[in-house]
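**Student:** Structure of the sequence below:
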Amino acid sequence: MDGEIIREEVVEEIREANKGGGGEDEKIKNGRVGSRNFSLKKLLRFNSFDVEAGIVERLQSHNNSPVDWLSLLKLAFQSIGVVYGDLGTSPLYTLPGIFQSGIKHRDDLLGAYSLIFYALTLITLIKYAFIVLSANDNGEGGTFALYSLICRHAKVSLIPTQQVEDNELSNYRLEAPNRRLSRASKVKSMIEKSHFAKMCLLLMTMLGTSMIIGDGILTPCISVLSSVQGIRVVKSSLTDTTVMWISAAILFVLFQFQRFGTQKVGYSFAPILTTWFMFIAGIGVYNFFKYDPSIIKAINPMYIVYYFKRSKKEAWLSLGGVILCLTGSEALFADLGHFSVHSIQISTCLVVYPSVLLAYTGQVSYLREHMNDVSEAFYKSVPVLASIIASQALISASYSIVQQSLALGCFPRVKVMHTSTKYKGQVYIPDINYLLMIACIGVTLGFKDTTKIGNAYGLAVVFVMTLTSALLVLLMVMIWKTHILFIIIYVATIYLFELLILSAVLFKFVDGGYLPLAFSGILMGVMYTWNYVYRKKYFYELENKVTVEKLEQIASDPSIKRIPGVGVFYSTLVHGISPIFTHYVENVPALHTVLVFTSIKSVPISEIPIEERFLFRRISRNDLCIFQCVVRYGYKDARRGWDSFGEMLVERLKQFVREEEKEKEMKEKELQVIEDEFKNDGVTCLIGESEAVPLKGSSLAKTWIINYFYHFLRKVTRRQEEMDGIPYKRLLKVGMTYEL
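**Tutor:** As a prediction, the model looks like this:
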């Protein structure tokens, strides 16, 4: 029976089982649906790489292991040194940012304190520590994690990524929207049918990613400059030029330290930041009781209303300073892959949130008695080292999100180094590290002080927050199927508050606010150009793919020699065989004895177990030994060296042959051929490398993007063989020009 018919029957029976209610989960677990036994392994024997979507759901997950509390507490401690430096040192510049023109009325401090209290509580604590962290993708956070979750539950990716077989992955857990919730189904259907909506989702994700990287540039600048400028309180002879060069030197050293990895950086910085949090909390309590304990009444949100009535436009503009108390909140989510949900929640709730809130409480109490000290109130007792370490949060986050966007075809090829054998999400990217360092030092030397950088920083922070909220609302509607009342409450409180802050920050566009938009524009240009050509090349190959009949005709041609060894023909095409293959045969009339057409596929989940990574099918007669293989990687998975990859591929190929339904003698013979060819001649990699040129008559914009921008990016980024560690003695490159 045809494999497609079998799959349709199984899918229909799953639907019927789901209608019955009660016990259907057990039926699926035991391999029984309805009245019929079936094996998911058997189903996979009929796999088709051209079939998309599907409803088979794996009910088990690798993430259900018992909690190791000792490891969790270690991670929580380590996260303090990486994630919270920026959030913890925001008291250095928040109140000066709110009252840039000085404090006009003593009660304005109560309004500002009330704004800070609700900003930290609603956004840092409730939104990020609890709601957004729940939207992680198998332990991975960031803008692309949200996007990958949406792609997994709806066909919104601009490149087809969903296959029936992918739903069998332990971590995939695909679940179609419940039919009873028409709202989720309608939203899903609307997005799937609209190319414009799909493009908007991708661009929003790219913008959010670009803004976080922009934060990674601005955070070190404002943190280091703030701390060095604070030295002037005790050493007033320091000039602006001296402060600037000291800051640049500190930034250089800080970025050199990144190569040691998140674990070592975390354990090195964590004691310093922990001491810092205890210090600011203690000082806050002392100042609160010494100066003005009555400020506790500002927890009443009416003081915000009084503040706006009294100060009007100035109160609205001061929201641009309020956002500074939230700097680093996005790092709780973006840095999640380096740690875990519970470790971030523990350190946030027990250490960071109460310490920072107490620090602001003490500052406001002090300023109620010393209104003229608003620009220096904190510097008189600030340890410089903690402020310098504040840069770490967004630097680490930049590595994580670049790795994610790279895996999803939205970033040029860069080398990703995994710095921990225990925690796969802890990564270091040398190319990004040096680019961030150059940009940070450039901004520091160019701006020289924190006022304009603060304006720029605020815009970057709030832009990322609003984009995260927009994707989160879509997630609530389409995937979580949250009750409409809770969605309205979220939008009317947290999201509306963020939009109000964004309106105030945009007012300072010309005073430095343009900087993150300029950074984001450049980064989005890079990401969109790479993804645009990536998609065009993919669909060109899809439209011109080699048919199975043509492949068998080529392989059976007596003029085509079969040479010893296992040949792995690399291609980006998942749904078929690349047209580069026919171009190769025309110029080199020889094929390896065992030929495996291999495509590397990025599945929009964070991690795929090794035993589920290789997906094979036979694409010719048994005697030709020609197979197709999709090697599936999550965006958090590390690429192994070529030798181990080749050995693993051959082992999985033999396992696939053993499970095929055919005569034992033929099976043993083919297994022996594969084993002998691998042992005697090893695995040779043939890479189909395509050059892209615009089709004649293309628009000027398309011509410029492909001929200049994309070709420039290709020249300055790493090659495929470098990314996969393929030795040159095992490499044969086959080039072809695509007219896109």
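
**Student:** contacts, neighbours, all on C-alpha from now
**Tutor:** Will do.

**Student:** After the helix ranked longest in the chain, which helix or strand is next?
**Tutor:** Secondary structure assigned by DSSP state H gives helix 195-230 as the longest helix of the chain. Past helix 195-230, further along toward the C-terminus, the next helix or strand under DSSP states H and E is helix 240-256.

**Student:** Buried ones in that next one, by neighbour count?
**Tutor:** Residues of helix 240-256 classed as buried: 243-245, 247-248, 250-251, 254-255 (neighbour count, 16 or more other CA atoms under 10 Å).

**Student:** Also stretch 416-432?
**Tutor:** Result for stretch 416-432 [16+ other CA under 10 Å]: buried residues 416-420, 424-430, 432.

**Student:** now the residues you listed in CSV, with secondary structure?
**Tutor:** Shown next, in CSV, are the buried residues of stretch 416-432 (DSSP: H, G, I helix; E, B strand; the rest coil):
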residue, secondary structure
Val416, coil
Met417, strand
His418, strand
Thr419, coil
Ser420, coil
Lys424, coil
Gly425, coil
Gln426, coil
Val427, strand
Tyr428, strand
Ile429, coil
Pro430, helix
Ile432, helix
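
**Student:** Second input sequence below; structure requested for side-by-side comparison:
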Amino acid sequence: MSTEGDCANMEEVEIKKWKETMNKKSLKERTTSMANSLTIKAGIVSNITNHSSKLGWMATLALAFQSLGVVYGDIGTSPLYVLASTFPKGIDHTDDILGVLSVIYYTILALPLLKYVFIVLKANDNGNGGAFALYSLLCRHANVSLIPNQQPEDMELSNYKLETPSSNQQLKKKLENSHFARVLLLFMTILGTTMVIGDGVFTPPMSVISAVNGISSKLGQDYVVSITIAILVILFCAQRFGTSKVGFSFAPILTIWFILIGATGIYNVFKYDVRVLLAINPKYIVDYFQRNGKNAWMSLGGVFLCISGCEAMFADLGHFNVRAIQMSFSFITLPAILAAYSGQAAYLRKFPHTVSNIFYECIPGPLYWPTFVVAVVASIIASQAIVSAAFSIISQALSMGCFPRVKVVHTSTKHQGQVYIPEINYMLMVACIVVTALFRSSEKLSNAYGVAIVCDMVITTFLVSVVMLIVWKKSIWKVSLFCIPFGCIELVYLSAQMVKFKEGGFLPLVSAVIFTVVMAIWFYAQKERYMFELKNKVSSEYLLKLVNDLNTNRMPGIGVLYCELVQGIPPIFLHFIANIPTIHSVVVFVSIKAIPITSVALEEKFLFQHVEPREWKIFRCIVRHGYNDVIGDSMEFESQLVQHLKEFITQESKYMFDLEKTTKCEEDGDDEEKSISLSCASLNSIQSLDMVEGIENEIKVIDKALEKGVVYMLGETEVVADPKSSFLNKIVVSAYNFLGRNFQQRDELMAIPRKKLIKVGMTYEI
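**Tutor:** The predicted structure is shown next:
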């Protein structure tokens, strides 16, 4: 075993020195270095163009239309309950209506429009949004990853886009050198993710029950609860059809919804009180707080619900694109909801006693039932927004090693970010049914609704501020213009939401904490497993002794051994040899490595390296994938692995040929020009034939081994706590083992046929 410190992680300074050294080396030195490095493959594919192309206007308009049915259901249906939640005890002064409407105006303009549409959406990772997309950006531009598997070859990826050093080098170095800061950054990312999931438990019941309340006076609350649960079951069962189909199905209905509430709002404004438009004057906000004091501050908990769901614009970005989201919100969603709130306020100015059911009270008689039907369907769509967001961010967390293994189904061949996760889908469905049965009304649900949303907004503000400093290279004062105003607004709303903590506000936080603990435990144990393998990897000398041992037999076929390490031979290999003293004629150590980018081109996925001695046909392979990539089934994987292995053998032979040719010509450098040319030409002719013959022979070996079949070897590792470790560590390890047993196994995730699978047990002590 070897504990030498040739770890896979390289600090940014080391990576920079590596690139500078490679540029300064002669052809001979470069070729020698590359012949013994993974950079052979990286160098070949690093010049390919970015495979993500910009969409045309027609495709963008189609996505903008789809986004209406996926992204804006929550914020679009907020007029169902906002004013009722803001005035739970009735309206004491009619001017309070103008004050609240003014707060609603500026809240919508400041947070969804200014913050998200014009700023946060631009902080995307190749078109993907959410907390983990921001974290992946930071991992690429600063060495903040806690798992030491970074390699200089990763910087050559076409989607990596690592730019020149920023002007904030001092801040960047502090972030990289502080273990606490790196842990805090990951913790905030996980917490932001779990807040969206927690919100996903409350958004569907709140939206649906608010819409169904339109018949509560006729059928009673028990029927309302039963109908709500039935609608939720249908909604979650429809998720398997994918975001694209669901979006196109829901988009026309949401379009009708926005037309209805917008037109009704304009009608009410001009019929009852056009002076409500004066609420654009912020003076009414000042008057409202002066008149009501603490009660005005407490009412912000209800006002905040007018922007519930705006986080979905960023979290659901991977399903669409920035331009589509900007267009659909600015030209359809924003005007419609502002008109709806204005119309409700105008109606309340004349009939303030109707505030408890204001949405349906202000609907003109002939439009009541059509609006009710559309409202129910729109509330279903509101739930779709947060469910789609939960799928997206969990998929990102999974690929980054921060979530237990679950099945991710990619539902669209055109848009990689559109995913469906069955386990999470049904988990959310059960949670939503339980919440609906417990709270039973929108008034009680409003106490629990919104806490997770505002917490997630605060975390997004923090992460985007760090991205501005590290990635966008903005100065501190420019970043302050973003984080201080928006942060203060969100903290004020958070303080108002906390008033409802005992009345149910704690539930979404409890849900978020549970998911945070699960994700933190999984990440910690995965990291410690990697460190165990790194410390106990097999040395090159020991491997040489092992393969030369006469007791080690070779059998025909290709053996694929999965491991976590990106460099070195994993300790599990010794256990295979100890239990089965036979190895295949071709052995490939495969490490499936998550890269903090959206997608890796197929030409760039596979990196190979020979493991000495070369004649033993043992290779190391790193399979790189982004968080939107699909890991194919075993048959597809076999085909791609063998194809790229043959390409590697061909390219490596060419490099070795260039090395020998360059060496010979440099040694003859003092001879006459003619003799040099003859010597090099003669050498080229002989070596070309040898090279072609050598390539053909090696490929024949691979083909012959492939004919005998591919066998997958997995380590059935048991993770145990170090006896000397703390009691907390032992609890964490036990929890990790429980999660590992009850979620998908690696062989199930990759659909490896059991007939081709060999498992050998080993104990990892962490």
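
**Student:** Fetch the TM-score of the aligned pair.
**Tutor:** For this chain pair, the superposition-based TM-score is 0.92 by TM-score structural alignment, normalised by the length of the first structure; 706 aligned residues with a CA RMSD of 2.4 Å.

**Student:** just to revisit the earlier point, give me the mean distance between the longest helix of the first structure and the second structure.
**Tutor:** Plainly put, helix 195-230 of the first structure ends up 0.9 Å away from its match in the second structure on average once the two are laid over each other (mean CA distance after the TM-score superposition for the first structure).

**Student:** now the buried residues of stretch 416-432 of the first structure in JSON lines, with distance to Glu661 of the first structure?
**Tutor:** JSON lines is the format used below for these (distance: CA to CA, whole Å):
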{"residue": "Val416", "distance to Glu661 of the first structure": "41"}
{"residue": "Met417", "distance to Glu661 of the first structure": "41"}
{"residue": "His418", "distance to Glu661 of the first structure": "40"}
{"residue": "Thr419", "distance to Glu661 of the first structure": "43"}
{"residue": "Ser420", "distance to Glu661 of the first structure": "42"}
{"residue": "Lys424", "distance to Glu661 of the first structure": "37"}
{"residue": "Gly425", "distance to Glu661 of the first structure": "40"}
{"residue": "Gln426", "distance to Glu661 of the first structure": "43"}
{"residue": "Val427", "distance to Glu661 of the first structure": "43"}
{"residue": "Tyr428", "distance to Glu661 of the first structure": "45"}
{"residue": "Ile429", "distance to Glu661 of the first structure": "45"}
{"residue": "Pro430", "distance to Glu661 of the first structure": "48"}
{"residue": "Ile432", "distance to Glu661 of the first structure": "49"}
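
**Student:** okay, the angle between the longest helix of the first structure and helix 240-256?
**Tutor:** The directions of helix 195-230 of the first structure and helix 240-256 differ by 120 degrees, with axes from the mean of the first three to the mean of the last three CA atoms, to 10 degrees as the criterion.

**Student:** So which bit of the second structure is helix 195-230 of the first structure matched to?
**Tutor:** Taken onto the second structure by TM-score structural alignment, helix 195-230 of the first structure occupies residues 179-214 there.

**Student:** same check, this time on stretch 84-91 of the first structure
**Tutor:** Going by TM-score structural alignment: stretch 84-91 of the first structure matches residues 72-79.

**Student:** And Glu564 of the second structure? What does it align with in the first structure?
**Tutor:** Under the alignment by TM-score structural alignment, Glu564 of the second structure pairs with Thr572 in the first structure.
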